[in-house]
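> What follows is a predicted protein model with its sequence.
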Amino acid sequence: MSRKRFHGETGTEQLFSQAKKNDTRTFKVYRRTTLGTCLYDAITELVNDEMFPENLALAAMEHYDRAVASLFQTQVRTVVTSWSGQLYVYRYHEDVWEFYLKNAVFKTAGNPTAEHLATKNVHIVACDGTAPGKNKKNNKKNN
């Protein structure tokens, strides 16, 4: 038996949502993590079993987006001091850069310890964190 996904959340969804209250963006890139996928699957099952309303499901996913972004800003202390690799694909769409590197090497600052990380392939997603509607050219001139 095929189960439906709740409305508005597909693999081709827009990568960010705009919060109306404070004119900030919340990127949805963390939904592709193991935790985000598990949360989505659990909520989808509850919606399909009619135990959780669809409008709350969307609100729960948006809350997850904001919470994870906030945690990364306040709790992650690791700083990448240098990195290298062979760039083989890059794209830019709607203020989101994606880079695919081969044979990448990352070095981090000691907090609590320094690390040297090497991987065969890596996908980097970089999002523009400035508020939407702000003129980026003017921001550069003013800084």
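Nice, I can see it.
> C-alpha only now, for contacts and for neighbours.
Noted.
> Same question for residue 98, what's its three-state structure.
Under DSSP: H, G, I helix; E, B strand; the rest coil, residue 98 falls in the strand class.
> Name the residues of the helix or strand containing residue 117 that are buried.
Remark: residue 117 resides in strand 116-127, with elements defined by DSSP states H and E. Judged by neighbour count (16 or more other CA atoms under 10 Å), strand 116-127 contains these buried residues: 118, 122, 127.
> gap between residue 64 and residue 37?
Per CA to CA, to the nearest Å, residue 64 is found 11 Å from residue 37.
> actually residue 45, sorry about that
Relative to residue 37, residue 45 is positioned 12 Å away (CA to CA).
> if you count what's nearby, which of these two comes out ahead?
residue 45 (17 against 13; other CA atoms under 10 Å).
> my read is the more buried one is in a strand, agree?
No. With three-state DSSP as the criterion, residue 45 is helix rather than part of a strand.
> for comparison:
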Amino acid sequence: MPIFYEFYRESSIGAALTDSLDELITNGSITPQLAMKVLLQFDKSIAETLAKQVKNKTTVKGHLHNYRLCEDVWTFDVHNAAFKMDGNEVVTAPKVRIVSCKNTESTESK
């Protein structure tokens, strides 16, 4: 069974979901257990959707300020980053954190 990481919860949509769930728990509309199930489904759904539907390739140039590997998770902090997309569009940012995780899907033969 694959493991799904929780870092998408820190995205704007993940933060909005978490805030909404906290409000529903506070109002007594849902239980904390149900909120946890919703968050676990969010982790799974967003990871699967991004893996299946995002096919664009991007190159990144910038100053690698810091990098680390911890428990099969790479983290790169890039300053003055420039992302070049497939369509030659360039997007820049003063600071970017890139997180890359090991694929946890089973590769067993059936």
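Looks like it arrived, so ask away. Just so you know, these numbers come straight off a predicted model, no measurement behind them.
> TM-score them against each other, please.
Once superposed, chain against chain, the TM-score is 0.87 (TM-score structural alignment, normalised by the length of the second structure); 107 aligned residues with a CA RMSD of 1.7 Å.
> What's the match for residue 26 of the second structure in the first structure?
In the first structure, residue 26 of the second structure lines up with residue 48, judged by TM-score structural alignment.
> How many residues are close by that match?
Using other CA under 10 Å, residue 48 of the first structure is surrounded by 16 other residues.
> Now do the SS call for the alignment partner in the first structure of residue 14 of the second structure.
Aligning on TM-score structural alignment places residue 14 of the second structure opposite residue 36 in the first structure. Three-state assignment for residue 36 of the first structure (three-state DSSP): helix.
> Check the second structure for its longest helix and report it.
Ranked by residue count under DSSP state H, the longest helix found in the second structure is helix 32-53.
> Next one: residue 99 of the second structure from residue 67 of the second structure, what distance?
For residue 99 of the second structure relative to residue 67 of the second structure (CA to CA), the value is 10 Å.
> Between the two, which contacts overlap?
74-76 (CA atoms under 8 Å, 6 or more residues apart in numbering).
> Report the buried members of those residues.
Buried by 16+ other CA under 10 Å: 75-76, out of these.
> picking up where we left off before, which residues are in contact with each of residue 64 and residue 37 of the first structure?
Here residue 64 of the first structure and residue 37 share no contacting residue, scored by CA under 8 Å, 6+ apart.
> can you list contacts of stretch 64-81 of the second structure?
The contact list for stretch 64-81 of the second structure (CA under 8 Å, 6+ apart) reads 60-63, 92-102.
> May I see the buried residues of that stretch?
Buried positions in stretch 64-81 of the second structure, judged by neighbour count with 16+ other CA under 10 Å: 75-79, 81.
> if I look at residue 138 of the first structure, how far off is residue 103 of the first structure?
Distance of residue 138 of the first structure to residue 103 of the first structure, computed by CA to CA: 37 Å.
> which ones are touching the alignment partner in the first structure of residue 90 of the second structure?
By TM-score structural alignment, residue 90 of the second structure lines up with residue 116 in the first structure. Counting by CA under 8 Å, 6+ apart, residue 116 of the first structure touches 105-108.
> From residue 70 of the second structure, how far off is the residue nearest in space to the middle of the second structure?
Geometric centre of the second structure, nearest residue: residue 8, 3.5 Å, by CA atoms, centre = their mean. From residue 8 of the second structure over to residue 70 of the second structure the distance is 18 Å, taken as CA to CA.
> what do you get for residue 38 of the second structure?
From residue 38 of the second structure to residue 70 of the second structure the distance is 27 Å (CA to CA).
> now do residue 101 of the second structure
10 Å.
> Ok, residue 87 of the second structure next?
The gap separating residue 87 of the second structure from residue 70 of the second structure is 34 Å, by CA to CA.
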